[in-house]
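1. sequence-free structure coming up:
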């Protein structure tokens, strides 16, 4: 066979097909995706039925007058919103929710920050044990915690009341007094979710390069200067995010508050979620339209903090990028 000469085109073999272009590969990929969607379908269906649909339906229910039992739904427009905004108990629930948030947020953020500084020390023995101990309440069912706390704070046989009687102070009813119920519930809430904020701070501390501390120690910096000039500036972006996340957590205290106080005594612990629950399910004649309007307004309040969270993430990334 004559060899090709200069200028004569040489026949070349086509390049091998890529793995993604092979029919058998595409067939296996479709089969794998089909199984993925099949396993996801129960979650998607349940999430749609019990989360997305109630959220969308609540907007319609907020525009009608409906007791939840009869099939008749009378359209009333924005009358439910006007009634909610004119109800002093709604604004009382808003005030209590804000006070609850102002109690919980500093205790969780600053308390967890100080404890994280201690647990992050490599010289602390059994630091892993202490981290686990503080995180255990997080994985405990919140409703069960609320029920147990009612027994703990029982004015007759609860440990605080027994100790107070032993000291001659008489029985103490921390959950039965309108002056102490909210503060007591807030402290229990802090204890329950303290471990989450602690994990946030521990993760933030791990992002600080150890080389900075070593270089500062070589220059003669002491513990106070290390904390002031390295730790605090490096953690400022995380402080904003952790604070916003903690504030958002305060809007999910229904299960604990409902099992501990159910909004009492004398509505002193009735946060917005319990206010909505009372009108939707606990009233003698449920008013689902009124409760749905309150829920929509509550959702708008939460959306404000979600916007703050997005803004906080942007500012945090910018601050970290400048360092």
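-> That came through, no problem. Just so you know, these numbers come straight off a predicted model, no measurement behind them.

2. make it CA atoms for all contacts and neighbour counts henceforth
-> Will do.

3. Do a quick rundown of the helices in the stretch 1-150 of the chain.
-> Using DSSP state H, counting those that start in this stretch, the helices of the stretch 1-150 of the chain run over residues 23-47, 53-61, 79-86, 88-119, 127-139, 142-152.

4. which ones are touching the nearest residue to residue 254 once chain neighbours are set aside?
-> Spatial nearest neighbour of residue 254, excluding adjacent residues (Cα to Cα, 6 or more residues apart in numbering): residue 273 at 5.8 Å. Contacts for residue 273 were tallied using Cα atoms under 8 Å, 6 or more residues apart in numbering; they are 251, 253, 254, 295.

5. from those, which is closest to residue 307?
-> For these, the minimum distance to residue 307 (Cα to Cα) is 15.0 Å, reached by residue 251.

6. Give me the neighbour count for that closest one.
-> 19 (other Cα atoms under 10 Å).

7. Would you mind measuring from residue 315 to residue 306?
-> 14 Å (Cα to Cα, to the nearest Å).

8. which residues does the closest residue to residue 135 other than its chain neighbours contact?
-> Of all residues not flanking residue 135 in the chain, residue 195 sits nearest, at 4.2 Å (Cα to Cα, 6+ apart). By Cα under 8 Å, 6+ apart, the contact list for residue 195 reads 112, 131, 134, 135, 136, 137, 138.

9. can you do 10 Å?
-> Taking Cα atoms under 10 Å, 6 or more residues apart in numbering, we find residue 195 in contact with 108, 112, 131, 132, 133, 134, 135, 136, 137, 138, 139, 201.

10. want to compare, so here's the second one:
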């Protein structure tokens, strides 16, 4: 009987192992397409960009013209690269400083019990997020265009303009129009993040504060904001990293003009890698991409450390 029992246990164990193995194989089968796409179109290009950066290569032919660090040196001494780099950082700062707190205020308003039509407003604010960025950029070119543009038509009918203004063709207004559209395009996503964070806060804390006589402003200052700080730091991190990559919006709206006023590093890299005039310089563009990637990584690590410290302070205070 002992042998029979041990044999049964052995068969049961083998069946469980066989079941778990089949289950894992099915899981691998389902994630295989996504894994293959990730390896081919994300990981492989990242690795090869580091390789191309050390060669003077146009994207065609053999990879045999090794130039060492020359591409990096040329990038660092190129004033147009630093102009694009400054524009990218400025765009990120404008988006983070304006969009994140504004989305928080709107989320608090939409979460208020007395506010009517919450669902409608949430849909309205989220619609730009699901709209293709390139399409948004093309539409905005017509809206802010000098010839029969919607903005010019409205301002002229109101008597605020006597003649059409080329908002996207002027060095005084182009960058700020791109910033405005960028904030509007991704505003809904930050709004959803804040709403999710607010609705996850413990209600008993607010009820206790209300019983103690705390008013709405006091609860906002001493309860809501401190409890939202860890989540807010994560939203800040995501907003900053996403704002550093605005290729599709800028390419569709201004293509980096006028006079490189809205030129971003993504557009700068594209211009050299897929040049429409002259020979493409994939090696040089790769070097610029590597340098910019290192900067984005440093910013991400710094903000990530801020998120960790913020969460640690909150956990220590609870």
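-> Structure's in. What do you need? Treat the numbers as computed from the prediction; the structure is a model and nothing was measured.

11. TM-score for the pair, please.
-> The TM-score (TM-score structural alignment, normalised by the length of the second structure) is 0.92; 314 aligned residues with a Cα RMSD of 2.2 Å.

12. biggest separation within the contacts of residue 195 of the first structure, which pair?
-> Longest span within these, Cα to Cα: 139 and 201, 18.3 Å.

13. The two - which one has more neighbours?
-> It is residue 201, of residue 139 of the first structure and residue 201, that has more neighbours when counted by other Cα under 10 Å, with 24 against 11.

14. quick one: what's aligned to the more buried one in the second structure?
-> Counting by TM-score structural alignment, residue 201 of the first structure lines up with residue 194 in the second structure.

15. ditto for residue 33 of the first structure
-> Aligned partner of residue 33 of the first structure by TM-score structural alignment: residue 24.

16. check contacts around the counterpart of residue 77 of the first structure in the second structure.
-> Under the alignment by TM-score structural alignment, residue 77 of the first structure pairs with residue 68 in the second structure. Residue 68 of the second structure sits next to 53, 54, 55, 56 when contact means Cα under 10 Å, 6+ apart.

17. Is residue 80 of the second structure in contact with residue 262, as I believe?
-> No. Under the criterion of Cα atoms under 10 Å, residue 80 of the second structure makes no contact with residue 262, lying 11.4 Å away.

18. Neighbour count: those two, which is higher?
-> residue 262 (29 against 16).

19. what's the nearest residue to that one if we skip its chain neighbours?
-> In space, residue 262 of the second structure is closest to residue 256, 4.6 Å off (Cα to Cα, 6+ apart).

20. Check residue 78 of the first structure too.
-> Nearest non-adjacent residue to residue 78 of the first structure (Cα to Cα, 6+ apart): residue 63, at 6.0 Å.

21. what sits against the one you found?
-> 73-81, 289-290, 292-293.

22. mean shift of stretch 233-243 of the first structure relative to the second structure?
-> By mean Cα distance after the TM-score superposition for the first structure, the fitted stretch 233-243 of the first structure averages 2.0 Å away from its aligned residues in the second structure.

23. Can you give the distance from that stretch to the centre of its chain?
-> Offset of stretch 233-243 of the first structure from its chain centre (Cα atoms, centre = their mean, to the nearest Å): 17 Å.

24. which residues in the second structure does it match up with?
-> Using TM-score structural alignment, stretch 233-243 of the first structure pairs with 226-236 in the second structure.

25. May I see the buried residues of the matching stretch?
-> Across stretch 226-236 of the second structure, burial judged by 16 or more other Cα atoms under 10 Å covers 227, 228, 229, 230, 231, 232, 233, 234, 235, 236.

26. cool, and stretch 215-229 of the second structure?
-> For stretch 215-229 of the second structure, by 16+ other Cα under 10 Å, it's 219, 224, 227, 228, 229.

27. swap in stretch 276-289 of the first structure?
-> Applying 16+ other Cα under 10 Å to stretch 276-289 of the first structure flags 276, 277, 278, 279, 280, 286, 287, 288, 289 as buried.

28. Apart from its neighbours in sequence, what residue is nearest the first one?
-> Setting aside the residues directly before and after it, residue 276 of the first structure is nearest to residue 291 in space (Cα to Cα, 6+ apart), at 5.1 Å.

29. Surely that neighbour is in contact with residue 61?
-> Yes. Taking contacts as Cα under 10 Å, residue 291 of the first structure lies within contact range of residue 61: 8.8 Å.

30. Quickly list what's touching both of the two.
-> residue 80.

31. The stretch 201-323 of the first structure: helices as residue ranges?
-> Counting by DSSP H, counting those that start in this stretch, the helices of the stretch 201-323 of the first structure are 210-218, 223-226, 232-249, 254-260, 272-277, 288-321.

32. and of these, who's closest to residue 23 of the first structure?
-> Ranking the helices of the stretch 201-323 of the first structure by proximity to residue 23 of the first structure (Cα to Cα) places helix 288-321 first, at 43.6 Å.

33. mean shift of the closest one relative to the second structure?
-> Counting by mean Cα distance after the TM-score superposition for the first structure, helix 288-321 of the first structure comes out at 1.4 Å.

34. other SSEs contacting that helix?
-> Contacting helix 288-321 of the first structure under the criterion 3 or more Cα pairs under 10 Å, 6 or more residues apart in numbering; DSSP states H and E are the following elements: helix 53-61, strand 64-65, helix 79-86, helix 88-119, helix 232-249, helix 272-277.
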